[in-house]
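[1] starting from these lines, generate the structure:
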Amino acid sequence: MRLTVGSDSSTVHRITGFSNWLLDIGEGDPIGSLINFVYPSILQNFNIAGYFQERAILAPKNEVVQEINDQLLKLIPGEQKEYLSSDSLCQSEFVNDQFDSNLYPPNVLNGLKISGMPNHNLILKVGVPVMLLRNIDQKNGLCNGTRLQVISLGKQVIEAVIISGSNIGNRTFIPRMSLTPTENKIPFKFQRRQFPLAVCFAMTINKSQGRKVMILATYLYAYDIFFHGCYDEMNTSVLTG
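    Next comes the predicted model:
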């Protein structure tokens, strides 16, 4: 408004156009736009080798990553399989007489969503990209952060093919594991027995560091997340929303 005072009509027109452009930023369906940009024709291509290997959507927070992954999971055809974890308090908690285990029944533990841990309710489909959340066999490329694509869904193991790192193309079997959170935000220790996997159409920016991705989109919303080293080793095309 200050810039328009005393300006000629052509300048006012340019300023008004720029103001309207600023107001339009963020309108519409940014997540849908990112999905179409990074995963075009996903229904025709998701079974093609290398399709997920060179694509990723990044977001600052796990909540947004979960939302994007849920949307894309629904797009993949085929029957989904649900895996539920078995959660229990660690025995060390019962040594403390002041600890009341009744405050943390299984349904409370099931509802905990912790960074670096698989969710209690893990829903997968054949063909979906996933990320490994624990080191299993570093020599063969099964490290925390390795991306894989699901081949088959069994009751005791999940078969997948590695799509990142130095062992791309190798097939492997992922078993259930007993996992304990490493962060100290929870005032007690518990154990979750679950497949150490998370759906990985999208990932957090922290998880993306050091990865080589050809097509990349970043979902930003009032966060200054471009810190030093975030996009090292990446050849990227970036669409922000």
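[2] for the rest of this, base every contact and every neighbour count on C-alpha atoms.
    OK.
[3] so Ala202 touches Glu63, yeah?
    No. Using CA atoms under 8 Å, Ala202 makes no contact with Glu63, being 11.0 Å away.
[4] and stretch 215-228, how far out from the chain's middle?
    Stretch 215-228 sits 14 Å away from the centroid of its parent chain (CA atoms, centre = their mean, to the nearest Å).
[5] show me the contacts for Cys200.
    Applying CA atoms under 8 Å, 6 or more residues apart in numbering to Cys200 gives the contacts 69, 128-131, 147.
[6] switch to 7 Å and redo it
    69, 129-131 (CA atoms under 7 Å, 6 or more residues apart in numbering).
[7] what's the end-to-end length of stretch 191-207?
    Counting by CA to CA, to the nearest Å, you get 23 Å between the two ends of stretch 191-207.
[8] here is the second sequence; please produce its structure so I can put it next to the first one:
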Amino acid sequence: GLAPYALRIKVGGVYRLMHNLSIDKGLVKNTRCLITSIGVRLICIPLLKQAIDSQQYEEEEDILIPRITFMAVLPSSHYTLVRKQFPLAPAYATTFNSCQGLTLDKVVINLTCPVFSHGQLYTALSRVRHRDHAVLQLNPGDTEITNVTFHKLLI
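    Model (predicted):
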């Protein structure tokens, strides 16, 4: 996809990569990153490595992210839109599946639309360190949520 037209970035912001930059270093599409400094043509992010037998991450080295060229062919046209921009998009919110494997300090889970797949509710609720730090957003008047399970999968 094409990067957002106006990208507002700030130091300390959480963003996701929109392009594979280095598969060897784990800088692949949808990887979350934290910006530590911003230059005119480069953004600095720490490359994080996981501590052994732990969910803690340690800073390994700083990675410089350059602006890259995004191209999109306009529908029903012979024109191609070309834009040079940082390959980042805001990542303060994520999907159930994208948060799998993360451990979060606080979460707000939007359940105004029903959970539709096996294990999604469990995945979302089990990401937070302490249950007091999970907030569920429900439709007005709702007091229950349905945990979708496919019993054939639970062998």
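[9] returning to that earlier point: narrow the contacts of Cys200 of structure 1 to those in helices?
    Residues from these lying in helices, with DSSP state H as the criterion: Asn69.
[10] so which of the contacts of Cys200 of structure 1 persist in structure 2?
    For the contacts of Cys200 of structure 1, the aligned pairs still in contact in structure 2 (both residues aligned by TM-score structural alignment, their matches' CA atoms under 7 Å) are 129-131.
[11] would you turn those residues into TSV with neighbour count and distance to Phe226 of structure 1?
    Converted to TSV, the kept ones among the contacts of Cys200 of structure 1 look like this (neighbours: other CA atoms under 10 Å; distance: CA to CA, whole Å):
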residue	neighbour count	distance to Phe226 of structure 1
Pro129	28	26
Val130	26	25
Met131	25	23
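[12] still on that earlier bit, of Ala202 and Glu63 of structure 1, who's got more company?
    Taking other CA atoms under 10 Å, Ala202 of structure 1 and Glu63 do not tie; Ala202 has more neighbours (30 against 12).
[13] how close does that one get to Leu89 of structure 1?
    For Ala202 of structure 1 relative to Leu89 of structure 1 (CA to CA), the value is 31 Å.
[14] please report how far the spatially most central residue of structure 1 lies from Ile168 of structure 1.
    Centroid check for structure 1 by CA atoms, centre = their mean gives Met203 as the closest residue, at 3.0 Å. Met203 of structure 1 sits at a distance of 19 Å from Ile168 of structure 1 (criterion: CA to CA).
[15] repeat that for Ile158 of structure 1.
    Relative to Ile168 of structure 1, and taking CA to CA, Ile158 of structure 1 is found at 17 Å.
[16] Ile205 of structure 1 now?
    Relative to Ile168 of structure 1, and taking CA to CA, Ile205 of structure 1 is found at 22 Å.
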